[in-house]
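A.B. asks: sharing a model that was predicted from the sequence below.
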Amino acid sequence: MQLSNDNDQETDNIQKGGVISENLASKPQVLSDKKLIKEEVKRRLISGIQTAALEYDSLYNEEKATLNKDYVLLSLLFQRMFFYKLNEKLSGLSCDHTLRFTKQILTQMQFKRGKINEIIDVFKKNGGQCDCEILYNVESQLIGK
């Protein structure tokens, strides 16, 4: 009789283990190591390839983003870490009310001049006349509640 209970408990543990591993597979672990975060940001920025989850990803609100007719482009820029990088460049600085950092980052992302101009037009149409306004007015349309 004891043997049967042990087998039942072992079966339960195996089943629970399967559920736990399924949960882990469905919820990717968020990177916390600064070096790994920096590598992931660079990888996404340059190649657009996401290999790990970042805390920043959880800010994105798809329901809110889809309210904007330019959401496909803006969401792509969010996923490729454009807004993250712009915020990083502006932190500790006051905005000079130009698109200097925006153009630098889009160039780093390997967009051609024509595509950069299209993206800037979308930013301006959405209230992003300069680097800081892109964060305040454009990124805010993709994040939060």
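C.D. replies: Sure, I can see it.

A.B. asks: please make it C-alpha for all contacts and neighbour counts, starting now.
C.D. replies: Will do.

A.B. asks: what is the subsequent helix or strand relative to the longest helix seen in the chain?
C.D. replies: With DSSP state H setting the assignment, residue counts place helix 2-26 as the longest helix in the chain. Downstream of helix 2-26, the next assigned helix or strand under DSSP states H and E is helix 34-47.

A.B. asks: got the buried residues for that next one?
C.D. replies: Ile37, Glu40, Val41, Lys42, Arg43, Arg44, Leu45, Ile46 (16 or more other C-alpha atoms under 10 Å).

A.B. asks: which helix or strand lies directly C-terminal to that helix?
C.D. replies: Helix 34-47 is succeeded, C-terminally, by helix 62-65 (DSSP H and E).

A.B. asks: against that first model, consider the following:
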Amino acid sequence: MFPTEIRVYVLSKTKEREVFATIDMVEDYFCSDLPSRTPPGRFNIPSDQIIFKKGALILFQYAERKDEEKIVAHALLKSDGCVYVPGNDYYIGYYQLDIKSINVYRNPVTKDEIFGIWKKKLLQAKLNLDVSKYDDYLNLLKKKNNLTSRCIKKTD
């Protein structure tokens, strides 16, 4: 499926930061936690500062240390933007991700590789990337052996 848009979401911006303390914890979150939530693929968000369109490819940015930003996973957005949940003190709602599209990379994509495709830097900002470069990104994933998710063994 060709995405409607390509966006970067910075994992450290969530209220579940402790869940993303290590790369192994990130893998566990995407491969085990998200599929078991109600509804499956529920990715809680703290604010509506960014709006994703249905069918967006969301690239998840992670960094254990400053200046080590990289893309570690992606998923397609199944919901039409945010599903609002009133009365929650921690989240305004959630994005429902297509759990079949969750791909945790075997070899993370570096900030230099992202810059090589889109001429944009991974920082602490949520990026909107040119969807016409999607095939270039897929080719990079193929070269890095990232077309098959690390989650496969956990979800079969």
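C.D. replies: Received the coordinates, thanks. It should be emphasised that the depicted structure is a prediction, and the values quoted were computed from it without experimental measurement.

A.B. asks: care to give me the TM-score?
C.D. replies: The TM-score (TM-score structural alignment, normalised by the length of structure 1) is 0.30; 77 aligned residues with a C-alpha RMSD of 4.8 Å.

A.B. asks: in JSON lines: the buried residues of helix 34-47 of structure 1, plus distance to Glu133 of structure 1.
C.D. replies: Below are those laid out as JSON lines (distance: C-alpha to C-alpha, whole Å):
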{"residue": "Ile37", "distance to Glu133 of structure 1": "25"}
{"residue": "Glu40", "distance to Glu133 of structure 1": "26"}
{"residue": "Val41", "distance to Glu133 of structure 1": "22"}
{"residue": "Lys42", "distance to Glu133 of structure 1": "23"}
{"residue": "Arg43", "distance to Glu133 of structure 1": "26"}
{"residue": "Arg44", "distance to Glu133 of structure 1": "23"}
{"residue": "Leu45", "distance to Glu133 of structure 1": "21"}
{"residue": "Ile46", "distance to Glu133 of structure 1": "24"}
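
A.B. asks: closest to Leu74 of structure 1 out of these?
C.D. replies: Nearest to Leu74 of structure 1, judged by C-alpha to C-alpha, of those is Leu45 at 13.8 Å.

A.B. asks: surely the closest one meets Phe82?
C.D. replies: Yes - using C-alpha atoms under 8 Å, Leu45 of structure 1 is in contact with Phe82, at 6.8 Å.

A.B. asks: part of a helix, is Gly114 of structure 1?
C.D. replies: Yes - the assignment for Gly114 of structure 1 by DSSP: H, G, I helix; E, B strand; the rest coil puts it in a helix.

A.B. asks: neighbours around it, how many?
C.D. replies: Neighbourhood size, Gly114 of structure 1 [other C-alpha atoms under 10 Å]: 9.

A.B. asks: with Phe101 of structure 1 instead?
C.D. replies: When neighbours are counted by other C-alpha under 10 Å, Phe101 of structure 1 comes out with 19.

A.B. asks: and the helix or strand encompassing it with helix 34-47, angle?
C.D. replies: Using DSSP H and E, the element containing Phe101 of structure 1 is helix 100-108. Angle of helix 100-108 of structure 1 versus helix 34-47, following axes from the mean of the first three to the mean of the last three C-alpha atoms, to 10 degrees, is 70 degrees.

A.B. asks: any buried residues in helix 100-108 of structure 1, and which?
C.D. replies: So, applying 16+ other C-alpha under 10 Å, buried residues of helix 100-108 of structure 1: Phe101, Thr102, Lys103, Ile105, Leu106.

A.B. asks: which other helices and strands contact that helix?
C.D. replies: Packing contacts for helix 100-108 of structure 1, counted by 3 or more C-alpha pairs under 8 Å, 6 or more residues apart in numbering; DSSP states H and E, involve helix 82-90, helix 113-125, helix 131-133.

A.B. asks: now with 6 Å?
C.D. replies: Of the remaining helices and strands, none touches helix 100-108 of structure 1 by 3 or more C-alpha pairs under 6 Å, 6 or more residues apart in numbering; DSSP states H and E.

A.B. asks: next, the angle from it to helix 82-90.
C.D. replies: Using the same axes, to 10 degrees: helix 100-108 of structure 1 against helix 82-90 is 130 degrees.

A.B. asks: hang on, the earlier thing: buried stuff in the longest helix of structure 1?
C.D. replies: Buried residues in helix 2-26 of structure 1 (16+ other C-alpha under 10 Å): none.

A.B. asks: sounds good, over and out.
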